[in-house]
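[1] generate a structure from the sequence data that follows.
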Amino acid sequence: MKISNINLTQTRSVMSLLSVLLIVLSVCAISLKGFNWGQDFTGGIVADAQLNTNLSQSMITEHLEQEQLQGVQVFSVGSEGQWQIRYNIGETDLQASLDGALSSLDPSYNILASSFIGPQVGLEMIEQGGLAILTCFVLIMLYLSYRFEWRLALGSIVALVHDVVLVLGLFALTQIEFNLTVLAALLAVMGYSLNDSIIISDRIREVFRSKPDGETQTLLNQSIVSTFSRTLVTSGTTLVTVSALWLLGGPPLEGFAIALCLGIASGTWSSISIGTVLPKLVGLKAEHYQIAPLTEVDALP
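    Below you'll find the model as predicted:
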């Protein structure tokens, strides 16, 4: 089926408007609700306990919450009846509260191992995570500025920011726990978004060089059409893999998988919309990619 140039232009414009709206909503969610920081950032206790095999995950969680333990998370690990318990607690209480809560649930309980993460460590992780993301942005900006003309580089950078902000907005809106696995997913999303943007930008550069007299909007549409099938196949196969991780990976990997699913979909979306519409708005033309002929002065040894 032949794609109309006018229809594709209108579609990209609508996609860009939706992207702007989503960014505004995401920023509002982040500003008003903040994040539900996980224990990796807030500190707390992580303990492995052996309990009666008749106890289920929901029963253990409900009992510990009734015992006033804050932010309780229970995961099945190892053999049957072995659980990992995570909860937030003041540094002075440490093990005492968990001992009391488990003794009333199962007198024969056995704590196999426990560790405490202090709030100061959590603050350092937030700072280091933010620094890692900022460093990635700077390096990506330098790379794109070298690889492409600044207008295309600008579109790719804004598309990258769009993807990260959307993922952060989802976690702020839904209050899904934000932990180190989610931070790792954010860095992976940045890489995937950059890959999509580079593929389209590289094709735009080739088309612009081959058709110096072409109209910008038409050439942009041709570039998108020529890479569309590749983009769908790449995004589709990756989404299938990440979706399997989401469905089968269990609660510990849920945030990671959700962030990747949204990031992959957003990266594909933004590279077609923002990544091509913004360069056109700032004056992208085919003449910017023509190789200047050598003059007599340039040709001299």
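[2] use CA for all of it now, contacts and neighbours both
    Noted.
[3] distance of residue 239 relative to residue 82?
    32 Å (CA to CA, to the nearest Å).
[4] ok, residue 285 next?
    As judged by CA to CA, residue 285 and residue 82 stand 63 Å apart.
[5] can you give me the strands for the stretch 1-150 of the chain?
    Here the stretch 1-150 of the chain has its strands, by DSSP state E, counting those that start in this stretch, at 36-37, 44-50, 70-76, 82-88, 110-117.
[6] contacts for the first one?
    Taking contacts as CA atoms under 8 Å, 6 or more residues apart in numbering, the residues outside strand 36-37 that touch it are 171-172, 175-179.
[7] stretch 85-95 too?
    Outside stretch 85-95, the residues touching it (CA under 8 Å, 6+ apart) are 39, 42-49, 69-75, 116, 118.
[8] residue 63: neighbouring residues, count only.
    15 (other CA atoms under 10 Å).
[9] circling back: any chance of the contacts of strand 36-37 in CSV with secondary structure, neighbour count and distance to residue 232 as columns?
    As requested, the contacts of strand 36-37 are exported to CSV (DSSP: H, G, I helix; E, B strand; the rest coil; neighbours: other CA atoms under 10 Å; distance: CA to CA, whole Å):
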residue, secondary structure, neighbour count, distance to residue 232
171, helix, 25, 26
172, helix, 24, 28
175, coil, 15, 30
176, coil, 17, 28
177, strand, 16, 30
178, strand, 20, 29
179, coil, 21, 30
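[10] widest-spaced pair of these?
    Taking CA to CA as the measure, the contacts of strand 36-37 reach their widest spread between 172 and 179, a distance of 12.5 Å.
[11] from what I see, residue 25 and residue 167 are in contact.
    No: at 11.6 Å, residue 25 does not count as touching residue 167 under the criterion of CA atoms under 8 Å.
[12] so these two - more neighbours on which side?
    The neighbour comparison of residue 25 against residue 167 (other CA under 10 Å) goes to residue 167, with 24 against 17.
[13] which residue, other than its chain neighbours, is closest to residue 251?
    Counting by CA to CA, 6 or more residues apart in numbering, the nearest residue to residue 251 once its immediate chain neighbours are dropped is residue 75, at 7.7 Å.
[14] just the buried residues of the helix or strand that contains residue 231, please?
    Using DSSP states H and E, residue 231 maps to helix 216-248. For helix 216-248, burial by neighbour count (16 or more other CA atoms under 10 Å) applies to 216-217, 219-225, 227, 231, 235, 238-239, 242-243, 245-246.
[15] what does stretch 63-76 give?
    Of all the residues in stretch 63-76, those buried under the rule 16+ other CA under 10 Å are 64, 69, 72-76.
[16] identify the farthest-apart pair in those.
    69 and 76 (18.5 Å).
[17] I'd like the structure of this one too, to check against the first:
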Amino acid sequence: MSHSLLTRTRFSMSAISGILLLLAIALLAGKGLNWGLDFTGGVVAEVRLDQQLKAADIKPIVDKALQQDVQLIGSSEADRWTFRYNQVEDTTVSLVSVLESSSASVEVLNSSIVGPQVGSDMVEQGGLAVFACLLLTMLYLSYRFEWRLALGALLALTHDVVIVLGMFALTQIEFNLTTLAAVLAVLGYSLNDSIIIADRTRELFKAKPNEEANLLINDAVRATFSRTLITSGTTLVTVSSLWLLGGPALEGFAIALCLGIAFGTWSSISLGVTFPQLIGISPEHYKKAAPMAEEALP
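    Below is the predicted model of the structure:
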């Protein structure tokens, strides 16, 4: 790919990233996240039912009776099911009474209630965890790179997290503690991609101080693209397997990781090195200062 074509591609990717970022922010502000029971509070019950029953036989009945979308999770044993749902205002309606209409035997193995106060504490602690990660990352990048490259990497990091959250707001997939763990993992993958390409850019700037910044950034993208693609591609295959075979319990976790890894590779090019170029980074910023001439002795 020629330098001119690669440059146009990078700037086009930057424009798309900007549009997606604004859309994600609008979705988060407008629709918000579909908080799971870990954050809102509710009931988690493990129940043993007839072995011949399937999820398609149970879920429609429970959803209609409890007037909500009940999360139904199977287990390795055919007769054991986990139900997660918000507390019902009508105290005359219970999960056991609903299940008795479709199963000859209903045995509640355990049941627990997550209160709203516990949920609000989890929201606060989860937000603090994300903030702490971003703060520590910002301090590390400030120490490692010139401020323009550091700002590009931080912008790419923020872009990836906001895009993932925006997709959850768009699809209204439940956002729970497992998904939050995936978002924190996305921070690591995104940072890894950005640091690889930023580090290569810095090396080229130091080695060729008289070259144009645009040409050196293109060379850095070429040098790291295959490595990044192989690393991210291998991880995507593994996470995709979790998405396809992990079931509902790991669906949110796998989706968040797949999106985060894909956009992490994208943003390392579209924002990680292209944004610093837009704000004027050049090899001159990495030139070593010439030593001062020694004063002549009297």
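[18] what's the TM-score here?
    Laid over one another, the chains give 0.95 as their TM-score (TM-score structural alignment, normalised by the length of structure 2), with 294 aligned residues with a CA RMSD of 1.6 Å.
[19] to residue 197 of structure 1, which of the strands of the stretch 1-150 of structure 1 lies closest?
    strand 36-37 (30.6 Å).
[20] quick one: average offset of that closest one versus structure 2, please.
    Once fitted to structure 2, strand 36-37 of structure 1 is off its aligned match by 0.9 Å on average (mean CA distance after the TM-score superposition for structure 1).
[21] now that strand, how far from the chain's geometric center?
    Strand 36-37 of structure 1 has its C-alpha centroid displaced from the chain centroid by 16 Å (CA atoms, centre = their mean, to the nearest Å).
[22] residues in structure 2 aligned with it?
    In the comparison with structure 2, strand 36-37 of structure 1 aligns to the range 34-35 (TM-score structural alignment).
[23] please apply the same query to stretch 175-194 of structure 1.
    Taken onto structure 2 by TM-score structural alignment, stretch 175-194 of structure 1 occupies residues 172-191 there.
[24] next one: stretch 147-165 of structure 1
    Using TM-score structural alignment, stretch 147-165 of structure 1 pairs with 144-162 in structure 2.
[25] how about stretch 4-16 of structure 1?
    Per the alignment by TM-score structural alignment, stretch 4-16 of structure 1 matches residues 2-14 in structure 2.
[26] buried residues in that stretch?
    Neighbour-count burial for stretch 2-14 of structure 2 flags 6-7, 10-11, 13-14 (criterion: 16+ other CA under 10 Å).
[27] and the residue nearest the centre of structure 1, what element?
    The structure's structure 1 has its C-alpha centroid closest to residue 186; by CA atoms, centre = their mean the separation is 3.3 Å. Per DSSP H and E: residue 186 of structure 1 is located in helix 180-210.
[28] and stretch 275-287 of structure 2, which stretch of structure 1?
    The aligned range for stretch 275-287 of structure 2 is 278-290, by TM-score structural alignment.
[29] between the two ends of the matching stretch, how far is it?
    20 Å.
[30] residues touching it, excluding its own?
    By CA under 8 Å, 6+ apart, stretch 278-290 of structure 1 touches 149, 151-152, 154-155, 205, 208-209, 211-217.
[31] just the buried ones out of the residues you listed, please.
    For the contacts of stretch 278-290 of structure 1, buried by 16+ other CA under 10 Å: 149, 151-152, 154-155, 205, 208-209, 212, 214, 216-217.
[32] possible to save the residues you listed as JSON lines with distance to residue 275 of structure 1?
    Converted to JSON lines, those look like this (distance: CA to CA, whole Å):
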{"residue": "149", "distance to residue 275 of structure 1": "13"}
{"residue": "151", "distance to residue 275 of structure 1": "10"}
{"residue": "152", "distance to residue 275 of structure 1": "7"}
{"residue": "154", "distance to residue 275 of structure 1": "8"}
{"residue": "155", "distance to residue 275 of structure 1": "4"}
{"residue": "205", "distance to residue 275 of structure 1": "13"}
{"residue": "208", "distance to residue 275 of structure 1": "16"}
{"residue": "209", "distance to residue 275 of structure 1": "19"}
{"residue": "212", "distance to residue 275 of structure 1": "21"}
{"residue": "214", "distance to residue 275 of structure 1": "19"}
{"residue": "216", "distance to residue 275 of structure 1": "14"}
{"residue": "217", "distance to residue 275 of structure 1": "13"}
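[33] which among the residues you listed gets closest to residue 194 of structure 1?
    residue 155 (10.8 Å).
[34] quick check: closest non-adjacent residue to the closest one.
    residue 275 (4.3 Å).
[35] next, the contact list for residue 20 of structure 2, please.
    Counting by CA under 8 Å, 6+ apart, residue 20 of structure 2 has contacts residue 163.
[36] that one and residue 234 of structure 2: what is the separation?
    Taking CA to CA, one finds residue 20 of structure 2 at 25 Å from residue 234 of structure 2.
[37] and for residue 113 of structure 2?
    In terms of CA to CA, residue 113 of structure 2 sits 39 Å off from residue 234 of structure 2.
[38] rewinding a little: corresponding residue for the residue nearest to residue 251 of structure 1 in structure 2?
    Looks like residue 75 of structure 1 aligns to residue 73 there (TM-score structural alignment).
[39] who's in contact with that match?
    Residue 73 of structure 2 makes contact with 81-83, 248-249 under the criterion CA under 8 Å, 6+ apart.
[40] just the buried ones out of those residues, please.
    81-83.
[41] ok, these vs residue 55 of structure 2, which is closest?
    Closest approach between those and residue 55 of structure 2, by CA to CA: residue 81, at 9.0 Å.
[42] got the contact list for the residue nearest to that closest one when sequence neighbours are not counted?
    Beyond its immediate neighbours in the sequence, the residue positioned closest to residue 81 of structure 2 (CA to CA, 6+ apart) is residue 74, lying 4.8 Å away. Applying CA under 8 Å, 6+ apart, we find residue 74 of structure 2 in contact with 55, 80-82.
[43] now with 7 Å, please.
    Listed by CA atoms under 7 Å, 6 or more residues apart in numbering, the contact set of residue 74 of structure 2 reads 80-82.
[44] so where do the helices sit in the stretch 1-150 of structure 2?
    For the stretch 1-150 of structure 2, the helices defined by DSSP state H, counting those that start in this stretch cover 3-30, 37-40, 55-66, 95-99, 116-144, 147-171.
[45] so which of the ones you listed comes closest to residue 193 of structure 2?
    Between those, helix 147-171 lies closest to residue 193 of structure 2; by CA to CA that is 9.0 Å.
[46] run through who's touching that closest one.
    In contact with helix 147-171 of structure 2 (CA under 7 Å, 6+ apart) are residues 21, 24-25, 27-28, 31-34, 138, 141-142, 183, 187, 190-191, 194, 198, 256, 259-260, 263-264, 267-268, 271-273, 275-276, 281.
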